Structures are given as C-alpha cells and as structure tokens.
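[1] my questions concern the predicted model and sequence given below.
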Amino acid sequence: MKTAKLLAVVLGLCAVLAAPVEAQAPARATVTPSTSAGRTAEARPRSTAEVIAAVDAVARRYNLAGEVLVARGSQVLLDRPYGTVRPGGGAPHVAGERWRLASVTKQVTAALIVRSLPLPMLDTAAAPMVEIRRDPAVSPGDPYPPFGDVTVRQLLTHHSGLFNPDTTPVGAGGVPGFYAADPNGAGGTRLCWSKTSVAAAPFSYNNCDYLVADAYMRRSGRPLAWPTGMAMARPDEIGVPGFVHGAPEPHFQLASWGAAGGLMGTARAVWAFDRSLMTGRLLPPAALAELWRPEGHGSYQALGQWVFPGPLHGCAAPKRIVQRDGEIWGVQARNFILPDDGIAVVFFTNRSADDFTVGEVWQGRGFAYDLLSAAAC
C-alpha cells in the first residue's frame, strides 16, 4: 500500500465487482460450488442453530478476525465476533463494535438520494450542479472548468469523468493527500471540480462522484439524514483499527471520504438499513426498483450497489443478491441483501485485502461464497 495506485486498487475493490461479474456472467450456470459450505440440495430453511453452526464453521476455516451478522426477516439469527483485534492475539473482537462502513456509505447515500429526489431528476442533465459552485462553502470564487451535463445517475454510477482524489500526491504511508488532510480544510470537495466533467463518461470508480452528489443535495435544500445508528466520522475518528500486512494501517482522515465512505456504524445499524429497504419503509416500490435496477449493457451495477443472480452451494437456483463492498486501508466491509429471501448478511474484518481474501460469489468458492451459502441455503 505504498503508492496512490495501490490505494486506488484498495478503494476500488467495492467497484471491482462490476467487471468480474460481467466477465463471468456466461459461466454462472455452470459454476462448480465449494463442497465445504453445507448442504448439496435446497430443502427447508436452516434453523437458527444450523445457521450459527454453519457460519461458525466458515469463520473458523478462514481464520476470520471481525464480525458477522446474519438476519432473516425481522430476526437477527447471529451477530458474532471472531478472532482478535490485533494479529497474533490480544483483546478479542466483540459484537457491536463501531466500524467504518467505507463504501457501504455509497449504498446508503444512493438510497437516501433516491428517496429525496423525484425519480425523473435522476436523469435530468444536472444544470443545477452549477449552482453548487456558487455556494461559497463549496467553491469560494475559484475558477473551475464547466461542469457539463452530468446527471445524478451518472454520479451515482461513476460515469462523470470528474477529478479523482486518489491521484493526489501521496504522503506518509502512501496515503493520497486528499485523504490525509483536515476534512474541514480548504481543499475538500472543491478539488473535485478541478477537472471538466464528461456526461456519460466510461465507468471510472471515483469518490468525488459521491462527494459532489452530496453537495448537490445540500445545495438544493435536501441534505441527507443518515440512518439511525450511523454517523459521519469526526476528524481523526476511524473506529476499529485496521491492519495491513500484519502491521497497523497508516494515518488518514476517514472523515475526508464523506458521503463516499466516511460513515461509521455497527453491523446492526447496517442490517436495520437493509431491513428498511426490504420492507419498503425507506423507499416505495418504484423507487426501490430504480435503486436496484442494473444499468445493463453487460453490467450489474445499480445505484450505489451491484445486483446480480448468484449461485450458492445448497440452493437449487441462483439467488438475487444485492451487494456492496467497502475497503479503506485495513478494514473491509461487505453488505449482502437477498431481498427475495428476506436475508441480510453483514460482514466486517479489520484485515486488509492483502491479509484476508474475501473473494466473490461468482467465483463459486472462497469466504464470501461459503458465508452466503451457509446463511441462505
């Protein structure tokens, strides 16, 4: 994690699902499931005791350090800690720790924007975005190139061509300057305006997209109200400390990720958000359908999340899976929703991707695949 390029890879893991899913889509029906995740034929739903035993077995096999929550309907079947906070021993993890949500924040941001805007406004050329830059709190008189006709949807799906903060010069520990600076300083979101945007630009994962979308909501009088149990990180607040290559992660300002990755909360807070989506409390049916509608053209990317059919071991047919990944330095987060089954699986680890490989469901093996198979089949 010594260069900006490597950090971009780390932060981009929450977006990488798009390309592998597209590439692997034709092979979905023929994927060979892992034999270690449980039953081989779908039957009755697992009992709570069976889910706990199956998830515990997966956590032990992969030597997990972190927390897993599995819920079905209105019931949390388990919310369990595994392993120790520091590699090599010491204090154990405990359930209910406050984690950085990383790019799970984007999933929350997208849902709140869809709730707040009339659906046609998602696709209206965002001329009102120009008004943001007249707000002294956002762009106090600095000259900026034209914003163009980028829409809110294009911001939420990374098709804007905006400046990418991951490319700012790196400092101590390889952290790009954007993420190491005081989030309340003069740089902030203004840097996002320093490059001309391009409507319908090719996909390019970029935290500025969500920072600008949040600024638009505030400027238009629709500030986002974070769900109960979630709050934006304060300066120098990071939650559970992360580890990279077995060593403490470098210093950064989690708050600088803002609406792109700066939320903190518990696994139960994430589940409550998931449940509010599945039950229709947060969004009416038409808005939820829009939130979860993949953009098509070979991509399963929806608004702030990916939605795809995933084959799981022990399930007779692929499950519709709503997935959001997140990783900031030494902490990884995953939020899986299986809306047709009323199941949510929330997972955190404070080991980086270099230390703990989560894997992808479409691979038909690995931790994520085995965990979802244990929870859902």
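    Cool, got the structure. Residues are numbered from 1 along each chain as shown.
[2] rest of the way, CA atoms for contacts and neighbours
    Will do.
[3] count of neighbours near residue 220?
    Neighbours of residue 220 under the rule other Cα atoms under 10 Å: 13.
[4] distance of it from residue 211?
    Using Cα to Cα, to the nearest Å, one gets 14 Å for the distance from residue 220 to residue 211.
[5] can you map out the helices along this structure?
    Assigned by DSSP state H, the chain shows helices spanning 4-11, 13-16, 18-24, 48-61, 104-116, 129-132, 152-156, 177-180, 207-219, 267-278, 285-291, 367-376.
[6] put this next to the previous one:
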Amino acid sequence: MLAGTVPAMAAVSVRHDVGQALEQLVRTGVPGAQAVVTERGRSWEAASGAGDLRTGKAFPHQARVRIGSNTKTFVATVVLQLVAEGKVKLDAPIDRYLPGVVRGNGNDGTRITVRQLLQHTSGLPDYLEKLGPDGARHYEPAELVRAAMTLKSHFEPGTKWEYSNTNYILAGMLIEKVTGHSPATEITRRIVKPLGLTDTYYPAPYETGIRGAHPRGYDQVDGKWVDVTDQDPSWGGAAGAMVSTGQDVNRFFAALLTGRLLPPAQLAEMKRTVPADVFPGAGYGLGLIRIPVSCGKEMWGHGGSIPGFRTRGGVTADGRAVNVTVNQVTATGSADVMKVVDTAVCSH
C-alpha cells in the first residue's frame, strides 16, 4: 500500500497511469525517464527507457541527476531565511549588499531590489546570451555577472517578468557577502543537513562528475548521441549547479511548503506570484512556481534544465510530491515532461 494508508487499488492505478505516461514520454525521443512520487513520507519510482544507452540499463534506484534550476529554490530559501534573521531586506537595492557589481548598459543595482532578483523582474540580461552553457571550463560567479553587464538591460526593473539566470548568480553572491560563506556551504548547513537530504549536494569547485548511482545525460549533435554527463556546472552556479534525487527534491519541496524551512511571513512572500510564461498559466514567486495542473489542485515547485537532464515537478496542497526526470533536454519539450507530472499529480 502506498504510504500505508492509501487503498491498494488506488496505488496500483496511479502506478499504472504514471508508467504509461512515462512510456509515452520516451516515445517522443528521449532516451529514458523516471518519475518519483512521494506521499506521507513514502516514495515509489517508475521508469521507462534507458538511463545508459551504452548498456541499455534503466535509471538506477534513487538516481542522482543534475537538477538545474531547482537550485534556484534552494538559493531563494536561504535568502529568505536571511530576511527572517534581519540580515537582508527584500526591498533593498542589491547595490546595498554588492556595491558597484550591477552596473553598465542600463543595468543599475541601485534600482533593482533583492525581491526583483528572486522574482525575475529585474530586467537584467542573462549571461547565457553571451557565454552559452559551457561545461568545459570553470567560471567564477563574478565572471558570469560581468558577462551579463556587457549586455543591455532588457526593461525597467519591476515592469515585466523575464527569466534570467543572472538574477540567481547575484543571489548567490549576496548569500556569500552577508554570511561569509559560499552558497554551497549555506545550502548544506541550512537545508541539506537539517532535512537529511543525503543524496543532494552542490558540486565542489572544478567537480565534473556525478557522485553515486546516476543515469547518463545526453545531447544530440548532428543526429548522434553525445554523452554530456560529466561537465563543470559552474556556468550554472547558484542558478543551476546542484545534484539531487527525485526523492530528495520531493522531500525538499514538501518541507518548504509545510513551513519547515521558513517562517510564515517569508513563505507567504515566496508564494506571492506574478504571471510567468515558464509554464502555461504559471505564476512565479520568489524562486517558487505555482504550476497549473488539469485536476485543479494547488501545486508549487520549480523545475530545471541543464545539458543532459530535465526535471519537472512539485508538491500539491494535499501532500503528493512528484518529480519527473529525463536524460536529454533537446529531444522532448518541457510540456511533454509536464504531462507525466500532471498524470502523477491527478491520477487516483
């Protein structure tokens, strides 16, 4: 029985529906896919396709994957903890904490608030427009921000929503400036260890592999599969470098949404959203996305895409947490992955 309290037939039905949805997802062209569903602290997995094209093996149990922009929710949580501690003010300009860092080409840190960074309403250009995702070399956060500052501001702060990884590189730099410790250290101390996320980590500087059992991540170049599992994720940094499992990601979002990581006032700020085209009908808060699902449940999460891996999911108000991972980004769209999330959330 799922979680010990759900009728056995219901558990079987959900597993069947999720399994079929994963098979359909793999038919879209991605090598493999895995779903992890968690309720009342108990998790189960379903997988389809190959986690390793060389051996044909499926995703391993409790597979560690690069979770990409789910990192942003960890970073935003730490920033909001610092807000709760009185060390950061949400509506203060980022220039107060990082003087002179955001400057040039219409980018002005004296007019962009911490809230606008976390909410993606800063107008700052994405450094990836300049650099592209380059896992072949190491980047320092300041280097990524400097690349962004060579580009023109996209709009007046607070007037629009537009996803920009630069916002979260700056949020990571803010954490380091205020605490004296790296975002990796603070995320580990404040979130990973207290929640017992034993398969979650922020890669060490220059670390290119994935620790523990993991699928291979792929890209397609000129119609051929290229293994891109090993890369230096410093180009993603506080915007996307972390590694985790579906089980741990589910546990994190469940803990966050039930108030275990933030006081009520800061969690409420995190859930204040603006319309965002990250998913159809979605709203973006402070590193947290309100995700529409077909059955009308309230669902919050994030998602991430990094060469080799795409993850989508979140947790519903009634406590079902879902994480779906595919091991190739380009073959299948986010919408295809979200269909599996929707099935896992709405099936009963």
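    Now that the structure is in, tell me what you want to look at. These numbers come from a predicted model, not from an experiment.
[7] rewinding a little: ok, which of the helices of the first structure comes nearest residue 333 of the first structure?
    In terms of Cα to Cα, the element of the helices of the first structure nearest to residue 333 of the first structure is helix 104-116, at 7.2 Å.
[8] of all residues in the second structure, which one is nearest the centre?
    Among the residues of the second structure, the one closest to the centroid is residue 70, at 1.1 Å (Cα atoms, centre = their mean).
[9] surely residue 111 of the first structure meets residue 291?
    Yes - taking Cα atoms under 8 Å as the definition, residue 111 of the first structure is a contact partner of residue 291 at 6.7 Å.
[10] between the two, what contacts are shared?
    Common contact partners of residue 111 of the first structure and residue 291 (Cα atoms under 8 Å, 6 or more residues apart in numbering): 303-304.
[11] residue 298 of the second structure against residue 317, yeah?
    Yes - under the criterion of Cα under 8 Å, residue 298 of the second structure makes contact with residue 317 at 5.6 Å.
[12] need the strands for the stretch 251-377 of the first structure, in chain order.
    Counting by DSSP state E, counting those that start in this stretch, the stretch 251-377 of the first structure has strands at residues 263-265, 306-310, 319-328, 331-338, 343-349.
[13] elements contacting the longest one?
    Taking 3 or more Cα pairs under 8 Å, 6 or more residues apart in numbering; DSSP states H and E as contact, the helices and strands that strand 319-328 of the first structure lies on are helix 4-11, helix 13-16, helix 104-116, strand 306-310, strand 331-338.
[14] what does it contact?
    Contact with strand 319-328 of the first structure is made by 10-11, 13-15, 101-104, 107, 261, 292, 304-312, 332-340, 352, as judged by Cα under 8 Å, 6+ apart.
[15] could you give the angle of that strand to strand 331-338?
    160 degrees (axes from the mean of the first three to the mean of the last three Cα atoms, to 10 degrees).
[16] average offset of strand 319-328 of the first structure relative to the second structure?
    Compared with the second structure after fitting, strand 319-328 of the first structure deviates on average by 1.4 Å (mean Cα distance after the TM-score superposition for the first structure).
[17] about what we covered before: quick one: which of the strands of the stretch 251-377 of the first structure is nearest residue 130 of the first structure?
    Of all the strands of the stretch 251-377 of the first structure, strand 263-265 comes closest under Cα to Cα, at 26.4 Å.
[18] residue 270 of the second structure -> the first structure?
    Matched to the first structure by TM-score structural alignment, residue 270 of the second structure sits across from residue 291.
[19] check residue 298 of the second structure too.
    Per TM-score structural alignment, residue 298 of the second structure is aligned with residue 320.
[20] now do residue 81 of the second structure
    Aligned against the first structure by TM-score structural alignment, residue 81 of the second structure finds its counterpart in residue 115.
[21] now residue 168 of the second structure
    Aligned by TM-score structural alignment, residue 168 of the second structure pairs with residue 210 of the first structure.
[22] please name the nearest non-neighbouring residue to that match.
    Distances taken as Cα to Cα, 6 or more residues apart in numbering place residue 260 nearest to residue 210 of the first structure, at 5.1 Å, with adjacent residues excluded.
[23] re earlier: among the contacts of strand 319-328 of the first structure, name the buried ones.
    Neighbour counting by 16 or more other Cα atoms under 10 Å classes 10-11, 13-15, 101-104, 107, 261, 292, 304-312, 332-339, 352 among these as buried.
[24] wouldn't residue 291 of the first structure be in contact with residue 301 here?
    No - using Cα under 8 Å, residue 291 of the first structure is not in contact with residue 301, being 10.2 Å away.
[25] got the contact list for stretch 192-209 of the first structure?
    Applying Cα under 8 Å, 6+ apart, the contact partners of stretch 192-209 of the first structure are 12, 15, 144-151, 154-166, 189, 212, 257, 260-261.
[26] what separates the match of residue 298 of the second structure from residue 336 of the first structure, distance-wise?
    From residue 320 of the first structure to residue 336 of the first structure the distance is 10 Å (Cα to Cα).
[27] same thing with residue 68 of the first structure?
    From residue 68 of the first structure across to residue 336 of the first structure, the span is 11 Å (Cα to Cα).
[28] which residues do these two both contact?
    With Cα under 8 Å, 6+ apart as the test, residue 68 of the first structure and residue 336 both reach 345-346.
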